[in-house]
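Trainee: This is the structure alone, sequence omitted:
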């Protein structure tokens, strides 16, 4: 974390920049409820900084309260409640859905204290691609499309590089292949690459993996109970580190459709 952010922000809160991107908001007084914060201001912060962390605020007690607050951000989907276990490769939400959410809202109901293991990872692909001219192999990313298939027959195809639907900035849309030491990962997708010669695919994957996990573009969030994180799902990829034995975390998640309403990602289509 670095210095206090100088731009306008909600009254009565402290705003701190995160490294390498994102902003953290803390209440200026005990008992400050996050629902008192103007959502229009929060939305602008997410769209500018890609990631917003709300820490120390009184939050939404039940699923109904969380759903109501999320609906102020846009058209909200149902609240999903999960006990998080295992490593998750970097990906974006909506690959196999008919609509791609703009915002991913995560609310930490409970988390083991004092540990860094199992952090949620966010990669700023807009910043990454802005610097991609200096990366080995980055020139091969343009024009590549990836078809993903998972057990059960789901299939989706998306270009590797697509414009952000709001500002047109190039973004990376990629579901990272699982680590080979994660044999129990459910719905392990297969990848078919088009627009690149087959012998060049291993180098493409190595270059992508190195870029996506470069600390200049990767923020790792260590959760505390009560944290609420709002992410720009169009600009970021997200995943999770492997948790340590004995640690636990329970999150509630809501995905919110934004403006413009995104029914595709470039040539992305959805089939069942």
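Mentor: Happy to help now that I have it. Only a predicted model underlies this, so the values are computations on that prediction, with no experimental measurement involved.
Trainee: hey, let's count contacts and neighbours off CA atoms from now on
Mentor: Will do.
Trainee: Help me confirm that residue 200 is found in a helix?
Mentor: Yes - Residue 200 forms part of a helix when assessed by DSSP: H, G, I helix; E, B strand; the rest coil.
Trainee: And the strands in the stretch 51-200 of the chain?
Mentor: Along the stretch 51-200 of the chain, counting by DSSP state E, counting those that start in this stretch, strands occupy 51-54, 75-76, 80-83, 88-91, 103-111, 120-124, 145-149, 155-159, 161-163, 170-172, 190-194.
Trainee: Comparison target, given below:
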């Protein structure tokens, strides 16, 4: 089974040894970024100046903004469209909190199609490698993946359990299956969220159907080691004014945990290029 992307030939300095991503010059116009991220998978632009209103307008210029309303208004603690990833000290909030997040696909547990993830650093103080956003070139990692790691993915489904009910307000309360692949017509790629590393609070859990707990844990550990190998991974150290846009169909991403006396406040938007499929309560903004 091939994972593939339909893209133009690209040139220039990449962010990973596998060829993913590009750091754009500061003078790059915002109107050029959408094509750049489609060509390169990840784009970084520094020294950008947004408030929340102008950031929302920029997100809307990139595609159909994902929004939650009506029966799913409580999804993501009620963020609706622009999520504040503010590094809260509220220990009940994991996704917007200070702990690490394992590599994952945005929208996987909610069943939402997300094509681009737009992250903007509104305020950053006192962080270095902590708080970094990590991005995996999953297509390159798949091409090099040994058969022993591929096999459970080729079986087609993993099972998930959502713990963070304030964020995943609409998903089933027990274990439920999710397809390991997705294809919305642009990229065929892995649909995946790795388990948490044993930190005090987890947002979700995942297991391989038919394996013992020990065998499932061992397989995920080996898979994570492969996906986070140096050739496939970009680790972004945030500075105020950074704009990082990730093609969610070509990548997996996660977060390194934050130290106690640090500040990392990001704004996050999501857009899709097609009608949102199988997303409970998700709508295109403005409908």
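Mentor: Good, I have the coordinates. Worth saying up front: this structure is predicted, and the values here are computed from it rather than measured.
Trainee: Fetch the TM-score of the aligned pair.
Mentor: Comparison of the two superposed chains (TM-score structural alignment, normalised by the length of structure 1) gives a TM-score of 0.77, and 238 aligned residues with a C-alpha RMSD of 2.7 Å.
Trainee: re earlier: in CSV: the strands of the stretch 51-200 of structure 1, plus distance to residue 137 of structure 1.
Mentor: Below are the strands of the stretch 51-200 of structure 1 laid out as CSV (distance: least, C-alpha to C-alpha, whole Å):
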stretch, distance to residue 137 of structure 1
strand 51-54, 28
strand 75-76, 38
strand 80-83, 37
strand 88-91, 20
strand 103-111, 30
strand 120-124, 19
strand 145-149, 16
strand 155-159, 16
strand 161-163, 14
strand 170-172, 14
strand 190-194, 15
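Trainee: Turn those into TSV, columns for distance to residue 18 of structure 1 and mean neighbour count.
Mentor: Below are those laid out as TSV (distance: least, C-alpha to C-alpha, whole Å; neighbours: other C-alpha atoms under 10 Å):
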stretch	distance to residue 18 of structure 1	mean neighbour count
strand 51-54	9	23
strand 75-76	27	18
strand 80-83	26	13
strand 88-91	20	21
strand 103-111	17	21
strand 120-124	12	25
strand 145-149	32	20
strand 155-159	30	20
strand 161-163	25	20
strand 170-172	21	23
strand 190-194	33	15
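Trainee: Tell me who's in contact with the closest residue to residue 192 of structure 1 other than its chain neighbours.
Mentor: Spatial nearest neighbour of residue 192 of structure 1, excluding adjacent residues (C-alpha to C-alpha, 6 or more residues apart in numbering): residue 147 at 5.0 Å. Residues in contact with residue 147 of structure 1 (C-alpha atoms under 8 Å, 6 or more residues apart in numbering) are 155-158, 190-193.
Trainee: swap the cut-off to 10 Å and go again
Mentor: Residue 147 of structure 1 makes contact with 155-160, 189-194, 268-269, according to C-alpha atoms under 10 Å, 6 or more residues apart in numbering.
Trainee: Please identify the one among these that lies nearest to residue 140 of structure 1.
Mentor: Within those, proximity to residue 140 of structure 1 (C-alpha to C-alpha) peaks at residue 160, which comes in at 10.0 Å.
Trainee: ok, the closest one touching residue 176?
Mentor: No - Residue 160 of structure 1 lies out of contact with residue 176 (C-alpha atoms under 10 Å); the separation is 11.3 Å.
Trainee: just to revisit the earlier point, and residue 225 of structure 1, which of the strands of the stretch 51-200 of structure 1 is closest to it?
Mentor: Nearest of these (C-alpha to C-alpha): strand 103-111, 4.7 Å.
Trainee: what packs against that closest one?
Mentor: Judged by 3 or more C-alpha pairs under 10 Å, 6 or more residues apart in numbering; DSSP states H and E, the packing partners of strand 103-111 of structure 1 are helix 39-49, strand 51-54, helix 63-71, strand 75-76, strand 80-83, strand 228-232, strand 249-257.
Trainee: Residue 203 of structure 1 is in what secondary structure piece?
Mentor: Take DSSP states H and E as the rule and residue 203 of structure 1 turns out to sit in helix 201-212.
Trainee: Going by neighbour count, which residues of that helix are buried?
Mentor: Across helix 201-212 of structure 1, burial judged by 16 or more other C-alpha atoms under 10 Å covers 204, 207-208, 211-212.
Trainee: Over which residues of structure 2 does the helix or strand just after that helix lie when aligned?
Mentor: Next in sequence after helix 201-212 of structure 1, counting helices and strands by DSSP H and E, comes strand 218-221. Residues 233-236 of structure 2 are where strand 218-221 of structure 1 lands when matched by TM-score structural alignment.
Trainee: just to revisit the earlier point, mean shift of the helix holding residue 203 of structure 1 relative to structure 2?
Mentor: Once fitted to structure 2, helix 201-212 of structure 1 is off its aligned match by 2.0 Å on average (mean C-alpha distance after the TM-score superposition for structure 1).
Trainee: what helices or strands is that helix leaning on?
Mentor: Applying 3+ C-alpha pairs under 10 Å, 6+ apart, we find helix 201-212 of structure 1 packed against strand 120-124, helix 125-130, strand 190-194.
Trainee: Reformat these as CSV; add distance to residue 263 of structure 1.
Mentor: Formatted as CSV, those follow (distance: least, C-alpha to C-alpha, whole Å):
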stretch, distance to residue 263 of structure 1
strand 120-124, 22
helix 125-130, 20
strand 190-194, 22
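Trainee: residue in structure 1 matching residue 201 of structure 2?
Mentor: So residue 201 of structure 2 corresponds to residue 184, using TM-score structural alignment.
Trainee: give me every residue that touches its match.
Mentor: Shown in contact with residue 184 of structure 1 (C-alpha under 10 Å, 6+ apart): residue 86.
Trainee: and residue 257 of structure 1, how many neighbours?
Mentor: 21 (other C-alpha atoms under 10 Å).
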